[in-house]
Structures are given as structure tokens and as C-alpha cells.
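Peer 1: with the input below, show me the fold.
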Amino acid sequence: MRDLIIIGSGPAGLTAAITAAEHGLDILVIDEYLKPGGRLLGQLYEEPGGNWWNGIEESRKLSERAGALGLDIRLGVSVHNIEQENGSWLVYTDRETFEAKSLLLATGAAEAPVAIPGWTLPGVMSVGAAQVMTNVHRVKPGQKGVIIGVNVLSSAIAMELHIAGIEVAAIALPKNNRVNGSAAIPTEVMNALLHVSHMAPSAFVKMGSKLMKNEFMKKMGITLYPKNGVRMWDIPVMLRKAVIRIEGTDQVEGVTLATVTADGKVISGTEEVIGCDFVCIAGGLYPLAELAALTGCPFYHIDELGGSVPLHSEDMRTPLDGLYVAGNITGIEGAKVAMSQGKTAALSIAKDLGKDIAEASLSEAIRQISSTRSDAHIQFHQDVEVGRRKLQEYWEQHAAGKRNILV
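Peer 2: Predicted coordinates for the structure are as follows:
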């Protein structure tokens, strides 16, 4: 029996594995992908000061550290069930069943779709798929594309496609319907993007965002927003146009755009078709927590964290003995936060398994998560701190209820 099984070899999982191994734990890491690194593998962006965050390079560094420690990492292995039995965790995979005293879920995030007529055509893909094809496999998803969905993720990946020499004809909103919700409403999208306006290479966007101090100015801003968009990396970002249909017979041939009102309603007669050979759908990310649901761990839906997340404490413990979480399964944030969470989770696990972990070391690791979050260049949700406070309140309520039962 192992001391610890980690499911997920992304930034959280690998960092946790390295930290746990350094404290003498016997570890197995499982991942269904063919390479370790998770979403790190596709990341490439410029940080303040001119340095570039290269996810492939960061993943390589983590993999080399793991290799030097002799970690057992099984790739291409899919988990289909988890059970707790007699105080240990059983992990059922398509290869064999593994057993450990402790289990860390670092399964990351998945992409949410947006519903657009024509989205089943060949050549339509998630924006993350285009990122992996371009940055990991060095394969162009096409020659000219359109991205549907204006958010932090789509903007970052559009820049990466541009660097790779791929033409992005437009980043536009999805059609307004009951599925797409606020992602199709210009005022809501603009408000969500204000907290990351510092990342924009456009002086117009940076200057304009500083004026959006109240609701009146925000309404003025979206009303005056250019119909043909504002160019960033020479890509028109359109907050007043939506893709109402993806065109094509046997594959993507183009999209139909229409001008929309500030509340997302299509203005009749404004439809136009632009040609392209691929379309990326960018509906944002949500915590990939299905395996946590198998364990019976309590969940809470917190919009500020991207969806439903398993209940956990600041030190990454869940209410179930021997079960821990780290990374985007706990809420959508960047790789650096995930790595800090992975380290914290490993220290908690080592401490619970009887290793000599100073309380000060664990407290410092928890503090490091918070400071890393505060310093993050990219925040996927503007109110992530609010979400974290909500989760902590839920944890405290759960702990208080448990104490009452014991009394």
C-alpha cells in the first residue's frame, strides 16, 4: 500500500508529489494524458517586467525534479471509480486498482461550451484544444479562425495564436440564448473584463477602463464601444457583435456576425458573413470535480470560483479522512496558485501521516497561497477572494456542526 496517490500531474499534482517525496512519502501519480504538466503545457504569456511565462519550460523543470526523486508517474491511465475501505483509498483505473492511505485530487479544470448553431461542424473546437495543438504539438488548427467568447482565457490564447502566425479574424460574443447567459451580454462581459484591463496591449482599452468608475460610465462605455471592435495584437475584440451561426456544409467555412444591443439582443439587418476555416469556442473554465463527487465529499457552488467545488480548508484538507484537493478543482486560478496549493496539500498529508512537519511551515505555505493569489498577473474571476471567503465560512460551519454532533 502506498502512502499517497495523486490523481493529476499538472502544476498542483507535480508540486505536491515533489514536496511529499522530499518528506519521505511513498507516492504514485496517475494522469490520463500522455505527458505530465496539465494545463501548464499550453501556457505562454508575458508577465510584468517583460519576462515570459513558458508553461512547457515550467513543466519540464517540475518533471526533472520529479525524475530526480524517482517518482512513480503513470501516464495514459484513466480513473473510473474511487472508494474508501477500511481506512484506505482504492483507486480503480483502466489498468489496475491502486491502494493508498491518502488521496490527493488535483484533476484541474475543464472547458465550458457555448451553444451556437453549427458547432458540430468539423473545424469547431474549444479554445484550449487550439492552444494545445499550437503550443504543445506545433500544429496549426487552421489558417484563419474566429474565437467565440470574450474572456481572459480567449484573450490569452488569441495572443498565443497570433504569435504562432495564425490569423484570428475576430474575438466576438456568442449568440444570446438561455444557455450562454451573461457571456452573451456586452455590459456583463465588459464589467467582467475590467479587472484584467491592465493586460491589454491597447492604450485605448487601458485608458477607457480607468474611466469605468460607475454604472453610468459603464453604460456609456459599452454604448460607444466601436462596432467593429478594438484591436489587440491586431485582432478585433468585438463586444458589440455576436456570432449567431457557424457556416459550412462539411466543415467550417465562416461565421455569421450580427451587431447586438448593450443587453445582447440582435439588431435585425446587421448580419454579415466572414470567412474562416476554424472556430474556437471559449466558454471559460470550471472545476473538474467528478472524481471528488464519487468520494461523497460535500460540494458548494460558488460562482466566484467558477462553479461547484469540493469543501476544503485552507490547508487543502476535505471533511473526509485522508482526502485532499489542490489546484483548479478547488476553484479556477492560475498555475502559480495551483503550485502553492500542491505544496500546502503535501505538507498537510505528510503531517497527518506522522511526519515531523512544523506548524509554522504549514502556516507559511498557507500564507504563500494567499500572497501568490494577490500577486497573480491573471485572475479568471474578479471576485476570487470573495469566493475563497465564502468557502472558508462553509468550512467553519461544517466544523462547528461536527463539533456539536460530537458533544
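Peer 1: going forward, measure contacts and count neighbours with C-alpha atoms only.
Peer 2: Noted.
Peer 1: and the host helix or strand of Trp89, how far out from the chain middle?
Peer 2: Per DSSP states H and E, Trp89 falls inside strand 88-93. Remark: strand 88-93 is offset 26 Å from the chain centroid, using C-alpha atoms, centre = their mean, to the nearest Å.
Peer 1: next, count neighbours for Cys397.
Peer 2: That one is not Cys; residue 397 is Gln. 12 (other C-alpha atoms under 10 Å).
Peer 1: so it belongs to a helix, correct?
Peer 2: Yes: read with DSSP: H, G, I helix; E, B strand; the rest coil, Gln397 is one of the residues of a helix.
Peer 1: contact partners for it?
Peer 2: If you count contacts by C-alpha atoms under 8 Å, 6 or more residues apart in numbering, Gln397 has none.
Peer 1: want to put them side by side, so please do this one too:
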Amino acid sequence: MADLIIIGSGPAGLSAGITAAECGLSVLILDEYLKPGGRLLGQLYEEPGGKWWNGIEETRKLEERAAALGLDIRLGTAVSNIEKEDGLWHVYTDRETFTAPSLLLATGAAESPVAIPGWTLPGVMSVGAAQVMTNVHRVKPGSRGVIIGVNVLSSAIAMELNMAGIDVAAIALPKMNKVNKDGANPAGVMDSLLHVSHMAPSKFVQFGSKLMQNDFMKKLGITFYPKGGVKMWGIPVMLRKAVIEICGKEQVEGVILATVTTDGRVVPGSEQRIDADFVCIAGGLYPLAELIGLTGCPFHHIDELGGYVPLHNEQMETPVDGLYVAGNITGIEGAKVAMSQGVAAALSIARNSGRQGLDDILREAVDYVSETRRKAHIQFHPEVAEGRRKMQQYWEEYEAAQERIAPEEPAAEKEVLQGV
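Peer 2: Coordinates of the predicted model:
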């Protein structure tokens, strides 16, 4: 039996495992994928100052530290159920059942699909799948592609595909419907992109973005946005074009684009075809929290964090005793934030397991999470700080409610209320 089981070997899980082992805990890390690293594996981008962030290299560094500490990492191991009995967590996998008093969920994020006519054709994939094929497996998803969905993730991966010698014909919006109205509204998409305009390779685009900081200029900008798009890395980014259909008989052969109004409505008669042999759908990311739903941990829907997020505090503790979270399960952010959260979670676990002298170190780790967030080069949600404030408020409200219950309710009933 280990002291700690971590589900997920991405940047949060690996960083947590390393820190916990350094604190003297025995650690078991489980992951269903064939390699550790999670979404970190596919990342490759240039940071301010010209330094490159290479996810494969960062993963290698974490792996080396984990190996030096003798961490037990079980890959290709899918978790099917989680139960708690007599103060111990029982984690059921397709191989065996593992037990530990502490459990950290670092399950990361999943991609949201966007339904478009033709999306079941061979050659249609998520933008994250194209990233893994290209950056991890060194296999081109195709020769010429179109990305549907204009957001931070699609922009970053389009750059990576371009660097790999893959022709990205366009990044365009999806056709608006009831499900994807936020991602198909040109004005809303432009507003979200303004928060990451510093990533643009063109000084002209960066300067132009600075001009559109008030509502009037934003409206003017989207009204006169070029129908052919603005090129970034040589790729047309189209905020006034939407993909209304993916074409092909046996596989992807192209897409049908149509001009859209400033509020996302298709302009009749504006349809045109672009040839392509693959299509990437970029609907954004959401916290992958199905497993923690088995634990009785409360959830809150926070748009600024990407969806339903388990209740937790800054020390990465949840209301369920012995249960912790770190990484994108707590909200969609970059790998550096996930790594810093993993360290904070591990220090919380070690302290709560009886390790002494960690209070000051834990406070510093929590502060470092905030600092890393503030300095993040890529922010998937521009109002993430507001999302974190909301989560802290929910935590304080929960604690206040528990204090009111404690003097009146017997322990057994209080335990039941914790899972509500």
C-alpha cells in the first residue's frame, strides 16, 4: 500500500509525485496513456525573450527526477472506479486494485467537440489529436488542413503544424448554432483573442490589438475585419468566415466556407469551397472531472475556469478527507501553473500526513502558483483570476456552513453532508 495514489501523469501529477517523494511519502502514479507527460508532450512554443518551451524536453526532465526518486509509475492503466472505506481510498483499474490513505486527482482536461455536417468523415480530428500526431509521434495528419474554431489553443497548434511543414489553409469559425454560439460569434471571439494578442508574430497585429481596447473600437474592428482574414504565421485567421460543411465521400476533401455577419449569421450566397485533406475541430477544453464525481466531492460551474470544477482551496484540498486535486481538473490553464499546483498539492498531502516543518514551504508554494498564473504567457481564459476568486469564495462559504453544522449535527450526519 502506498501513502499516496496519483491519477494522471501529466505536468501536475508528475510534479506532485516528485515533491511527495522528496517529502518521504511512497507514491504510486497511474495513467491510462502509454507515455507520461499528458498534454505537456505536445507543447512547443516561443516564450518572451526568444526561449522555446518544449513539452517533450520538460517531460524528460520530470521523468528523470521521478526515476531518481524511484517513483512507481504504472502506464497503460485505466481507472474504472474509486471508493473510500475505513479511511482508505480504493482505486480500481483494469489490472488490480490499489489502496492508499491519500488520493490526488490530476486527470487534466478534455476537448469539446463542435458538430458540423461531415464531421464523421475520416480525416476529421480534434486539434489536440493533430498536435499529438505531429509533435509526439512525428506523423503528419495530412498535407493541407483547415482548423475550425478560433481560440488560444487552435492558434498555438496552428503555429506548430506550420512549423512542421503542414499547410494550414485557414482558421475559421464554426457555423453558429445553439451549442456553439460563443465560439461562433465574431465579436466574442475577437474579445477573447485580444487578451493573447502579445503572442501574435506580427508587430502590426500586436499594435492593432492595442487600439481595440474599448467597445467602440472592437465593434469597428470586427465590422471592417478583412473577409479573407488576417495572416498569422502565414495562416489566414478568419473571424468573418464560418465552416458550414465538411466535404468528402470516403474522406475529407475540403470545406465550405461562408461569410458571416458581425453577430455570426451566415450571409446567403457567400459560400466558397477550400480544398483540404484533413480538418481539425477546436472547441476548447474543459476540466476532465468524471472520476472525481465518484468521490462525493462538490462541484461548481465557473465559466472563467472552463466548466464544472471540484470544490477546492488554494492548498489543493477538497472537502473530502484525503482527496486532493491539481492541474486542469481545477480549471483550464497552462502546464507551468499545473506543475506549481502539483507541488502545492503534494506539500499539503505531506503536511496532512504528519510531516513536520512544511507550513512555511506550503505557503510559499501557494504564492508561487499565483505568481506563475500572473506571468503565464498563454491564458486559455482571460478572466481566470476572477474564476479563482469565485472558487475561493465558494470554499469560504462551505467552511462557514460546516462551522454552523458542527456543534449541532452528529459526526455521521456531518460526513454525509460533506458529499452533498
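Peer 1: the next helix or strand after the strand holding Trp89 of the first structure against the second structure, how far on average?
Peer 2: The helix or strand immediately downstream of strand 88-93 of the first structure is strand 97-105, counting by DSSP H and E. Here the mean offset of strand 97-105 of the first structure against the second structure after fitting is 0.3 Å, by mean C-alpha distance after the TM-score superposition for the first structure.
Peer 1: helices or strands up against strand 97-105 of the first structure?
Peer 2: Applying 3 or more C-alpha pairs under 8 Å, 6 or more residues apart in numbering; DSSP states H and E, one finds that strand 97-105 of the first structure makes contact with strand 2-7, strand 88-93, strand 323-325.
Peer 1: ranking the ones you listed by burial, who's on top?
Peer 2: The highest average neighbour count among those, using mean count of other C-alpha atoms under 10 Å, belongs to strand 323-325 at a mean of 28.
Peer 1: the helices and strands packed on strand 97-105 of the first structure: which one's closest to Val230 of the first structure?
Peer 2: Val230 of the first structure lies closest, by C-alpha to C-alpha, to one member of these: strand 323-325, at 40.0 Å.
Peer 1: sorry, back to before: out of the helices and strands packed on strand 97-105 of the first structure, nearest to Pro48 of the first structure?
Peer 2: Evaluated over those, closeness to Pro48 of the first structure peaks at strand 323-325, with 29.8 Å, by C-alpha to C-alpha.
Peer 1: buried set for the next helix or strand after that closest one?
Peer 2: Using DSSP H and E, the next helix or strand after strand 323-325 of the first structure towards the C-terminus is helix 335-352. Within helix 335-352 of the first structure, the residues scored as buried using 16 or more other C-alpha atoms under 10 Å are 335-351.
Peer 1: average gap between helix 335-352 of the first structure and the second structure?
Peer 2: Helix 335-352 of the first structure versus its aligned partner: 0.3 Å mean (mean C-alpha distance after the TM-score superposition for the first structure).
Peer 1: for the strand holding Trp89 of the first structure, packing partners?
Peer 2: strand 79-85, strand 97-105.
Peer 1: could you check how far the first one is from the centre of its chain?
Peer 2: Taking C-alpha atoms, centre = their mean, the mean C-alpha location of strand 79-85 of the first structure is offset from the chain mean by 25 Å.
Peer 1: repeat that for the last one.
Peer 2: A distance of 24 Å separates the centroid of the chain from that of strand 97-105 of the first structure, by C-alpha atoms, centre = their mean.
Peer 1: and that strand, which residues are buried?
Peer 2: Within strand 97-105 of the first structure, the residues that count as buried by 16+ other C-alpha under 10 Å are Glu99, Ala100, Lys101, Ser102, Leu103, Leu104, Leu105.
Peer 1: quick one: the strand holding Trp89 of the first structure to strand 2-7, angle?
Peer 2: 40 degrees (axes from the mean of the first three to the mean of the last three C-alpha atoms, to 10 degrees).
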